[in-house]
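Colleague: Show me the folded form of this:
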Amino acid sequence: MKKQKSYKKTAGKLYLVPTPIGNLDDMSVRGVNTLKSTDLIASEDTRNTQKLLNHFEISVSQKSLHEHNYKQRIPEFLALLKQGQTIAQVSDAGMPSVSDPGQELVASCIQEEIPVISLPGPTAGLTALIASGLTVQPHYFYGFLPRKKKDQQEVLQNLAANKATLIFYESPYRLKNTVSNMNEVFNPQRKAVICRELTKIHEEYLRGTLAELKEYLTENTLKGECCLLVEGQSEQEVDISLPQAPLKEQVKQFIATGLRPNDAIKEVAKQNKLKKQKVYNAYHELNK
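Modeller: A predicted model of the protein is given here:
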């Protein structure tokens, strides 16, 4: 085990500096001072970061560091750090490495015994969580789901029994399909919250069940960056999902939670890995 104090005294330092997720007033004094005093800023997008630097009158030069060039950039940054220079790493918004580039440089610095110093600051997931109204502890941060439906549903199936509040990031262009997939995999009556444009002028929270959010998104198009939070599996949901009861009784249990009969039939079919028609027949007592 290595302690941070064992790092080489002659090496520079890597600072991880969070940037505002929308409102520039959320930039900390320490963050501004760190950016002003560092030798170089490693930015996800230099054009985007330049707007921040201009706002706070910071004249330090930048070099890009993103998913397409990190293999080339990391050796360059390590060489500068070993010469005693300091580098501040930033992403376009929020904390570096959280659904953004950064972790590869951090891992490389640790391997080379170069100090890594993380500054606290804005992060969209926790900002959304504490105002969502859902259970704060425990929570599970996933970030961006896979884009393809099959891959996304596979991930959601693995998360279905998680009792923690689930935190996702999603593009407004994919949000409708993602919520639709969640309605197929999770109980549609789970509480969920869409948090849009956090810290900005048009900040908005849409609260309801997954079924209600799906219906809303069929009629409304959202813009801006979004967080999607979904409550974890409840004890009631666990009890309902137990397969010991006859299929008809299972359907009735889901209907009692507020689901429409067709949705309840679909949910029971999913829980028991049966065709929907088989459950439909059992509920309506057909083919006897």
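Colleague: Could you use CA atoms for every contact and neighbour count after this?
Modeller: Fine.
Colleague: does Gly143 really touch Tyr169, like I thought?
Modeller: Yes - using CA atoms under 8 Å, Gly143 is in contact with Tyr169, at 4.8 Å.
Colleague: show me where the stretch 101-250 of the chain has strands.
Modeller: Residue ranges of the strands in the stretch 101-250 of the chain, as given by DSSP state E, counting those that start in this stretch, are 116-118, 139-144, 165-170, 191-196, 204-209, 226-230.
Colleague: Looking at Gly143 and Tyr169, which has the bigger crowd around it?
Modeller: Comparing Gly143 with Tyr169 by other CA atoms under 10 Å, the one with more neighbours is Tyr169, at 21 against 17.
Colleague: In this structure that one contacts Cys227, no?
Modeller: Yes - using CA under 8 Å, Tyr169 is in contact with Cys227, at 4.7 Å.
Colleague: Going by residue numbers, what spans are helices in the stretch 51-200 of the chain?
Modeller: Using DSSP state H, counting those that start in this stretch, the helices of the stretch 51-200 of the chain run over 70-82, 103-111, 124-132, 149-159, 175-185.
Colleague: possible to save those helices as a markdown table with mean neighbour count and distance to Glu231?
Modeller: Shown next, in a markdown table, are those (neighbours: other CA atoms under 10 Å; distance: least, CA to CA, whole Å):
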| stretch | mean neighbour count | distance to Glu231 |
| --- | --- | --- |
| helix 70-82 | 16 | 36 |
| helix 103-111 | 16 | 28 |
| helix 124-132 | 19 | 10 |
| helix 149-159 | 15 | 11 |
| helix 175-185 | 20 | 12 |
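Colleague: Which one, of those, ends up nearest to Leu259?
Modeller: Taking CA to CA, helix 175-185 is the member of these nearest to Leu259, at 11.6 Å.
Colleague: Could you also give me the structure for this second sequence? I'd like to compare it with the first:
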Amino acid sequence: MSQAAALYIVPTPIGNLNDISQRALETLQQVDLIACEDTRHTAKLLSHYQISTPTWALHDHNEQYKAEQLVTRLLAGHRIALVSDAGTPLISDPGYHLVNRCRNAGVRVFALPGPCAAVTALSAAGLATDRFAFEGFLPAKDKARHDKLELLKEEPRTLVFYESPRRLLDTVAELVSVMGPERQLVVARELTKTFESIHSLPAAEMLAWLKEDDNRHRGEIVLMVAGHQPDGESLPAAALRTLALLRAELPLKKAAALTAEIHGVKKNALYKYGLEQMAPLE
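Modeller: Predicted structure coming up:
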């Protein structure tokens, strides 16, 4: 680690303490101060690795005020590490105001790679990962949550949310209402911990599954939602070719019904696709 003054963004384990990197441990040992979301929580990690660096609380309620004090220390030559309770700082955690002010003040900022619950969950979810949108926590109030999901219901990218155990059922119920009972959901719970689980189901089935056992919505939760696919994109190419051939000789409703029977896909989706994408018979 450089001896010059700088702010170091240090990811910490999301559950399994062995997931911390050697570079992160060396940084926490060598800095002058560790700014952390909860000093009591971070103390457990530091004690486990016998690190005695002083800590300083920096959380949502005091960040804007304390960021100025930390920047003053940095400009005076101190080296400071920023950690959150778990995972990568600033990802649905405090730190934005501090990093922003460091940049504006010309203080160097180094980000260490490391654990992040959103990326860990997404990599094992079985949903599309070439493009995704991290949305953090949804609003707690019903109307605000509903309005947010309405804005996102046609988002084609995989959606990634953090959710609390007490709100998960309400959120999944809202997803059923807004995005439909068949939208694929994945609930990843207690990642890297003893009772880790990753479960994938259509939205309506997921809601029923969660209601069967309270243990299924306890702990730290990442909720992922498959991206919206227009009907034509979600239908197999072979089915669309069959529909086009039959449509040349039959009414659309009959062509859709036969195609659905041949390929095992939904008649209504084929019919809707035909109405939107195919020219009427002359």
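Colleague: Looking at the helices of the stretch 51-200 of structure 1, which is nearest to His139 of structure 1?
Modeller: Closest to His139 of structure 1 of these, according to CA to CA: helix 124-132, at 8.6 Å.
Colleague: Kindly name the residues of structure 2 that line up with the closest one.
Modeller: Aligned by TM-score structural alignment, helix 124-132 of structure 1 falls on residues 117-125 of structure 2.
Colleague: Next, the mean deviation of the matching stretch compared to structure 1.
Modeller: Compared with structure 1 after the fit, stretch 117-125 of structure 2 shows a mean deviation of 0.5 Å (mean CA distance after the TM-score superposition for structure 1).
Colleague: The counterpart of Leu166 of structure 1 in structure 2: how many residues sit nearby?
Modeller: The alignment partner of Leu166 of structure 1 in structure 2, by TM-score structural alignment, is Leu159. Counted with other CA under 10 Å, the neighbours of Leu159 of structure 2 add up to 25.
Colleague: Tell me which of the helices of the stretch 51-200 of structure 1 lies nearest to Gln62 of structure 1.
Modeller: With CA to CA as the criterion, Gln62 of structure 1 lies closest to helix 70-82 of the helices of the stretch 51-200 of structure 1, at 11.6 Å.
Colleague: just checking, what packs against that closest one?
Modeller: Here helix 70-82 of structure 1 touches helix 103-111, going by 3 or more CA pairs under 8 Å, 6 or more residues apart in numbering; DSSP states H and E.
Colleague: what does Glu204 of structure 1 align to in structure 2?
Modeller: Under the alignment defined by TM-score structural alignment, Glu204 of structure 1 corresponds to Ser197 in structure 2.
Colleague: wait, isn't its match in contact with Ala188?
Modeller: Yes - with contact defined as CA under 8 Å, Ser197 of structure 2 counts as touching Ala188 (5.8 Å).
Colleague: higher neighbour count, those two?
Modeller: Comparing Ser197 of structure 2 with Ala188 by other CA under 10 Å, the one with more neighbours is Ala188, at 27 against 14.
Colleague: ok, the more buried one - contacts?
Modeller: Contacts for Ala188 of structure 2 (CA atoms under 8 Å, 6 or more residues apart in numbering) come out as 121, 125, 196-199, 221-223.
Colleague: Can you tell me how far it is from Ser52 of structure 2?
Modeller: For Ala188 of structure 2, the distance to Ser52 of structure 2 (CA to CA, to the nearest Å) stands at 34 Å.
Colleague: one step back: what's the overlap in contacts for Tyr169 and Cys227 of structure 1?
Modeller: Shared contacts of Tyr169 of structure 1 and Cys227, defined by CA under 8 Å, 6+ apart, comprise Gly125.
Colleague: what does stretch 101-115 of structure 1 contact?
Modeller: Outside stretch 101-115 of structure 1, the residues within contact range by CA under 8 Å, 6+ apart are 4, 6-8, 11-14, 44, 65-67, 70, 74, 78, 81-82, 89, 91, 96-97, 116.
Colleague: Who are the contact partners of the closest residue to Leu119 of structure 1 other than its chain neighbours?
Modeller: In this structure, Leu119 of structure 1 finds its nearest non-sequential neighbour in Val17, 5.5 Å apart by CA to CA, 6 or more residues apart in numbering. Counting by CA under 8 Å, 6+ apart, Val17 of structure 1 touches 31, 34-35, 88-90, 95-96, 118-121.
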